[in-house]
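Participant: next one to model:
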Amino acid sequence: MNRKWRRFFPVLFWMLLCVCIPMKASAANFSLSASDVDGTQRIFRIAMNQSEIPNVYQTLFAVWGDQGGQNDLKWYRADEMMDGSYLCDVPVSNHGETGSYTVHAYVESTDGYLYMMGDTGFQVAEMQQPSYEAYARNVTAANYSASGGSFQVWVQGVQAASGVSQVQIPVWCSADQSDIQWYIADLMSDGSFMAEVSAANHGYHTGRYQVHAYVLENNGTLTFVGSTTQDVSSGFSVSNGNLTVAERGGGSSYQIDLYGASIPGLSGVQFAVWAEQGGQDDLVWYQATPYTDGSFSCTVPISNHGQAGNYNVHAYAVLSNGSVQMLRAATFYVENNLSANVQVANINENTGTFDIFISNVSAPGGVQTVQVPVWHAADQSDIRWYTAQLQSNGTYAVTANVANHNYNSGNYNIHVYVTANGGAMSCVCGTTANIRVSSQPQIQVARIAIPNVRFRCLPRG
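Facilitator: This is a model prediction of the structure:
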């Protein structure tokens, strides 16, 4: 027999024994009451205060209607409130009787003993329906976390004539409601509704939070059903941290780090990065990696953006409720340190070719490609892009051909573009060359004789 059942059987025995033979503990400071929650005699709230039993494992209320004896006996486990009292709501529908009801209160200590603390009762005259279409028997704030700046809102006993579509919870702290946030409560397994409220959604304001509850019925009607408050202190720790950017890989990438961020409900960090040139057309979101020291980091390859100049970084906190909050902003500069020299040699007027040599090529992080656009026409209509090849001596070379430029003679414009491994591309140098074409290829017409073949021309029309 497992431990759970070994503990349950003696407790069950004491429960049955105490219902039949009350063993009331002497309580110097004790109160027990039952009250109608909303005046409809549908829900009765049992409240108990006691100081006799110091080490309480659980508090139980045995409730039954006097009509028919204990045939409707039900046990309810009470919830301990922050002030030390114990509360439990008893739906009359669980018993289905009118008339007088009996309530016995029990406390089970941590050492396994069950004490009957006292008894009370309440009267149900008749089963009444509420005069309004939607209502909730209870709206409470619970499970407040001072360090996290969060609490839960519970809405219990929700009913609506046309059915419940949603339970909406507007919450605010500012007197002008400028920080109001509407929460959609989740339906719990016991039929109640619960919403998680975070001070992060309200500017981390401290003070008294106002909580209202609305029921949205299936017919579209939105009805106010109750309210409560929750005091939020300044006990939670809030820091947006520090954001740094450092060059890595010779300028081909940059490392972004966020240190010292302390945000209640923080589940992750994202960095938004883009180059100023062109607006946010190169915007990329990076998921940061968390580390044991509480920092977050990611590496940004410049090849994802492909340009030099000023860059912007925004750091965002991703909260456990799915919302995001901007923490810090920073900038960094990608140097355009690309350079090279170019010269033209080996001009061959007969073949119309000439060689282009690029030397002293320099790029942070290494060279990815060297491209050479060449053109003669003023409107660049004959432009041709050549890709230079790396030579054994470290230079780059490519051969251009006037055939690719309509066999034009005269000055040719030659530019050199270097693309670094990081993705940045820039025109680094240029030159001109006077290319003379001695002759252009001639189109020769050959006469072909086909023996014994005669052609006849037919008149048109």
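Participant: for the rest of this, base every contact and every neighbour count on C-alpha atoms.
Facilitator: Will do.
Participant: is it true that residue 17 lies in a strand?
Facilitator: No - Residue 17 sits outside any strand when classified using DSSP: H, G, I helix; E, B strand; the rest coil, being helix.
Participant: return the distance of it relative to residue 101.
Facilitator: Noted for residue 17: a distance of 20 Å to residue 101, by Cα to Cα, to the nearest Å.
Participant: who has more neighbours, those two?
Facilitator: More crowded of residue 17 and residue 101, by other Cα atoms under 10 Å: residue 101, with 19 against 12.
Participant: measure the more buried one to residue 34 for me?
Facilitator: From residue 101 to residue 34 the distance is 10 Å (Cα to Cα).
Participant: and if you look at residue 196?
Facilitator: 30 Å.
Participant: ok, those two, which is more surrounded?
Facilitator: Between residue 196 and residue 34, residue 34 has the larger neighbour count (other Cα under 10 Å), namely 22 against 18.
Participant: from what I can see that one touches residue 121, true?
Facilitator: Yes - with contacts counted by Cα atoms under 8 Å, residue 34 reaches residue 121, the gap being 6.5 Å.
Participant: which residues do those two both contact?
Facilitator: Counting by Cα atoms under 8 Å, 6 or more residues apart in numbering, residue 34 and residue 121 have no contacts in common.
Participant: so which residues of the stretch 51-200 of the chain form helices?
Facilitator: For the stretch 51-200 of the chain, no helices are identified by DSSP state H, counting those that start in this stretch.
Participant: do a quick rundown of the strands in it.
Facilitator: Assigned by DSSP state E, counting those that start in this stretch, the stretch 51-200 of the chain shows strands spanning 56-65, 74-77, 79-80, 86-91, 99-109, 114-124, 134-135, 138-145, 150-156, 159-160, 164-172, 181-184, 186-187, 193-198.
Participant: can I get the ones you listed in CSV including distance to residue 368?
Facilitator: As requested, the strands of the stretch 51-200 of the chain are exported to CSV (distance: least, Cα to Cα, whole Å):
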stretch, distance to residue 368
strand 56-65, 71
strand 74-77, 71
strand 79-80, 68
strand 86-91, 72
strand 99-109, 75
strand 114-124, 80
strand 134-135, 69
strand 138-145, 54
strand 150-156, 52
strand 159-160, 68
strand 164-172, 55
strand 181-184, 51
strand 186-187, 54
strand 193-198, 49
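Participant: before we compare anything, build this one as well:
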Amino acid sequence: MRQTMFIKNFSMVKTMKLFIVACVMSLFLLGSIVGCSNPDMVINSNTSVENNNNNSSNTETDQSEKKAFLFPDIPNRLYILPGFMVSNSGTPTASNSFKVFVKVTDGRPMPRIGFEAYTSYCGTDDLKWYEGTVTSSTTCEATISTANHNTETGDYVIKAYSIDANGKTLIGETYVYICKSLAGNIETSPTTAFIGNTFSVRIRNVTYQYSSNNGGTISKVLFPTWTTQYGQDDLIWHEGTRIPGTNDWTVSISTSTHKSENGEYIIHVYSIDSAGNRTPIGGTSLYIYRNKANSIINEGASIAKSSYKVTAKNVINEGGASISRVLFPTWTEANGQDDLIWHEGTRISGTNDWEFRIQRSEHKNEAGKYITHVYAIDGYGNINCIGASETTITKNFTFDSISYNPVENSNILTVKINNVVNTTGVSSVVFPTWSEVYGQNDIRWYQGTRINQKDWQIQINTIDHIGWVEYCNTGNYLTHIYGNGSVYLGEVKTCINGIAGGAVTHTGNQMIAGSTTFKVKIENVIHKGGKRVAKVYFPTWTENNGQDELLWHEGTKSIFNNDWEVTININQHKNERGQYIIHIYSYDEFGNRSLVGLTTVYVSRDGQRVKLPGDNRIFLVDQGKKRFIGNISIYNSLFVNWNGIIETNDINYLPDGVSIVDSNKTYLAKAYNDYIIYLVDNGVKRLIANQSSYNYYNFGWDKFRVVYPGPELDAFNNMPSVNTIIIGN
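Facilitator: Below is the predicted model:
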């Protein structure tokens, strides 16, 4: 966000001199277009490379005759220490690995052998050391993997050393050529600078050296792309697509994937062959017209002003695109960018000027340096910085310290600022205060009292703040201090010892039919500062319809310990079923409140007929599941009437049960000369436990079938009874 936008140069450091000979068919332009990068601008690819030795031969080949033919840019000499032969497994190769060998030719014992390997592409930036492995009394070898060398293609230089107590001695060199990809021209669309937010890049005729006899193919082409606006902070490796029927590859690039930046885009092109080796095959650039302004004007600010205006003059796009928005991100130098706000400007009618008035109150009324950058967004969504401005508000106030002190055995806190001095005098000091836990919904602006010539203080009564919850380790009160009404001086966090509670339990398990109450208990409620706990409240409500039936139930303290308990009657909560939410607050003897616990209790809906808002489907809640009632006929065969159907979102918490769709499988049955009624339910019979449960389910007393004892009922297995369980965990 700072005004100076550092743009690192991608330097083309090294030009490779590659002649067209034998294996190197045509390496077009690679040095000048995709040369070695500045170390600060190295492109890292996560291309996966799997070692494949299928194309490597273990045949030892003396390279002394072939070197000059394959490597015209390497000095025409081959250093071999007498008594040794250095060779490789074959060159050129399309593999991603190859072997190098040292052979003792004069009968001496095989010494410890090591190999240095690097490519000739960017000097020795990829230099790796390989420890040799002895394979016979006269031979030592190592396997060189291109994955250890940035999967680069081209010339590999391998130096062999013997190692003893005196160090290492060069005994010879060998060279291997990893075949490269070749390519034709690179084209962009558009071809020149433009306005817009997408462009495409095409590279023609991407082929592989010696593909006819070494099996190499092109598996993918990558287009790493970034803008020069902030270096490579927006670098993305775009993967290209082969154009059917050709060896051309193309990619479409959207500015939205590059932070919607405009200006110069740099595109490099790399091919990946079937062995996973990577070859730079070209590069290009394209310019998207930028937004600009003639000047940024700041009208200036002062300690006496509450705001100031910043104006961007004549904001246009170089290519004529429209300007849709101008942003004025602003912050103060104090405490970094903790007060950063992206203000949106307004166009001045009839002009290309944009402005915004910055309110100091939105930036904590801080003194010191105010910094504003200005960004313009064109009609295509592209954005760039068009300027910056600063202004300084001189702080004339000084003070020594801010302190706070709880008044013992009370609900009072004293906040004090010492030795407040201002060159033009101090007429007032204000102390806005609010709770950290609840935001500023309980903010109060306290007018400070001068207690001597330079010290000011206030006393905060915690009862005046609805959100004073807080043990010191979980929440605080914030007090900011302003001199003469608007000059920010400092701030302090204050707290008082709160109340803590232990485990919360409830009797939410298997209450019998007809019960409408459950109990909630919190254990060991104590004041951390040793004060007396005066009251404990259990505010309770259901999730259905928000807090429309919220009640603050007052708890009762145990006579034996510090436990508190309350009995909740669901009749006081509109007899609602479903999820009950209970928070627990304690109050000390001075009226300070602390949140000490919370819990939930699920009140079963078994027996209720329910539906979702806006949905005509009706469900019966049974055994903790919602069962779809499939049609009017089956409904009328079971229930008294259509009254009492509850509309609620609460049933979304319930799992689906077996649907009720067939009156021949689900019906009410009563044995002849017996008072017992069963719910025959999909091949089983369930005893209806009592009259209360029958009525609560709204079953009709004229709906049951009278059956004779014996085969009809005896054929059914007994399953859990129909019983209205009011409370469930």
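Participant: any idea what the TM-score is?
Facilitator: Superposed pair, TM-score by TM-score structural alignment, normalised by the length of structure 1: 0.35. Supporting alignment: 227 aligned residues with a Cα RMSD of 5.8 Å.
Participant: joint contacts of residue 101 and residue 34 of structure 1?
Facilitator: 121-122.
Participant: and residue 693 of structure 2, what element?
Facilitator: helix 691-696 (DSSP states H and E).
Participant: what is the helix or strand where residue 386 of structure 1 lies packed up against?
Facilitator: Using DSSP H and E, the element containing residue 386 of structure 1 is strand 384-387. For strand 384-387 of structure 1, the packing partners by 3 or more Cα pairs under 8 Å, 6 or more residues apart in numbering; DSSP states H and E come out as strand 367-375, strand 396-401.
Participant: elements contacting whichever helix or strand comes after the shortest one?
Facilitator: So the one you mean is strand 396-401 of structure 1. Following strand 396-401 of structure 1 in sequence order, the next helix or strand is strand 410-420 (DSSP H and E). Applying 3+ Cα pairs under 8 Å, 6+ apart, one finds that strand 410-420 of structure 1 contacts strand 339-348, strand 367-375, strand 425-435.
Participant: deepest of those, which one?
Facilitator: strand 367-375 (a mean of 20; mean count of other Cα atoms under 10 Å).
Participant: quick check: residue 14 of structure 1 is in a helix.
Facilitator: Yes - assessed with three-state DSSP, residue 14 of structure 1 lies in a helix.
Participant: count of residues packed around it?
Facilitator: 19.
Participant: so it is in contact with residue 107, correct?
Facilitator: No - with contact defined as Cα under 8 Å, residue 14 of structure 1 does not reach residue 107; the gap is 11.1 Å.
Participant: next, show the common contact partners of the two.
Facilitator: residue 114.
Participant: what's the closest non-adjacent residue to residue 370 of structure 1?
Facilitator: Sequence neighbours aside, residue 418 is the residue nearest to residue 370 of structure 1 in space, at 4.7 Å (criterion: Cα to Cα, 6 or more residues apart in numbering).
Participant: residue 122 of structure 1 now?
Facilitator: Residue 122 of structure 1 sits nearest to residue 101 (Cα to Cα, 6+ apart), 5.3 Å away.
Participant: need the contact list for the one you found.
Facilitator: Taking Cα under 8 Å, 6+ apart as the test, what residue 101 of structure 1 contacts is 63-66, 121-124.
Participant: going by distance to residue 86 of structure 1, which of those residues wins?
Facilitator: Nearest to residue 86 of structure 1 among the contacts of residue 101 of structure 1 is residue 63, at 15.3 Å by Cα to Cα.
Participant: burial measure for the closest one, as a count.
Facilitator: Neighbours of residue 63 of structure 1 (other Cα under 10 Å): 23.
Participant: mind listing what the residue nearest to it when sequence neighbours are not counted touches?
Facilitator: Nearest residue to residue 63 of structure 1 in three dimensions, chain neighbours excluded: residue 103, at 4.6 Å (Cα to Cα, 6+ apart). By Cα under 8 Å, 6+ apart, residue 103 of structure 1 lies in contact with 61-64, 119-121.
Participant: give me the buried entries from those.
Facilitator: Neighbour counting with 16 or more other Cα atoms under 10 Å marks 61-64, 119, 121 as buried within the contacts of residue 103 of structure 1.
Participant: can you tell me which of these is nearest residue 369 of structure 1?
Facilitator: Looking across these and measuring by Cα to Cα, the closest to residue 369 of structure 1 is residue 61, at 80.6 Å.
Participant: surely the closest one meets residue 79?
Facilitator: No - applying Cα under 8 Å, one finds residue 61 of structure 1 not in contact with residue 79, separated by 10.9 Å.
Participant: mind listing what's buried along stretch 410-421 of structure 1?
Facilitator: 412-421.
Participant: figure out which of the helices and strands packed on strand 410-420 of structure 1 is closest to residue 239 of structure 1.
Facilitator: Closest to residue 239 of structure 1 of these is strand 425-435 (Cα to Cα; 39.2 Å).
Participant: could you say what helices and strands the closest one packs with?
Facilitator: Against strand 425-435 of structure 1 (3+ Cα pairs under 8 Å, 6+ apart) you get strand 339-348, strand 410-420.
Participant: now do the SS call for residue 601 of structure 2.
Facilitator: Strictly by three-state DSSP, residue 601 of structure 2 counts as strand.
Participant: if we ignore the residues flanking it in sequence, what's nearest it?
Facilitator: residue 580 (5.1 Å).
Participant: give me the buried positions along the helix or strand hosting residue 718 of structure 2.
Facilitator: For residue 718 of structure 2, the host element (DSSP H and E) is strand 717-722. Neighbour counts over strand 717-722 of structure 2 (16+ other Cα under 10 Å) mark 721-722 as buried.
Participant: next helix or strand past it?
Facilitator: Strand 717-722 of structure 2 is succeeded, C-terminally, by strand 727-728 (DSSP H and E).
Participant: helices and strands around that next one, which ones?
Facilitator: strand 593-603.
Participant: mind listing what's buried in whatever helix or strand comes next after the strand it packs on?
Facilitator: The C-terminal neighbour of strand 593-603 of structure 2 among helices and strands, as given by DSSP H and E, is strand 609-611. For strand 609-611 of structure 2, burial by neighbour count (16+ other Cα under 10 Å) applies to 609-611.
Participant: which one of these sits closest to residue 267 of structure 2?
Facilitator: Nearest to residue 267 of structure 2, judged by Cα to Cα, of the buried residues of strand 609-611 of structure 2 is residue 611 at 59.3 Å.
Participant: any idea how far the closest one lies from residue 722 of structure 2?
Facilitator: For residue 611 of structure 2, the distance to residue 722 of structure 2 equals 21 Å [Cα to Cα].
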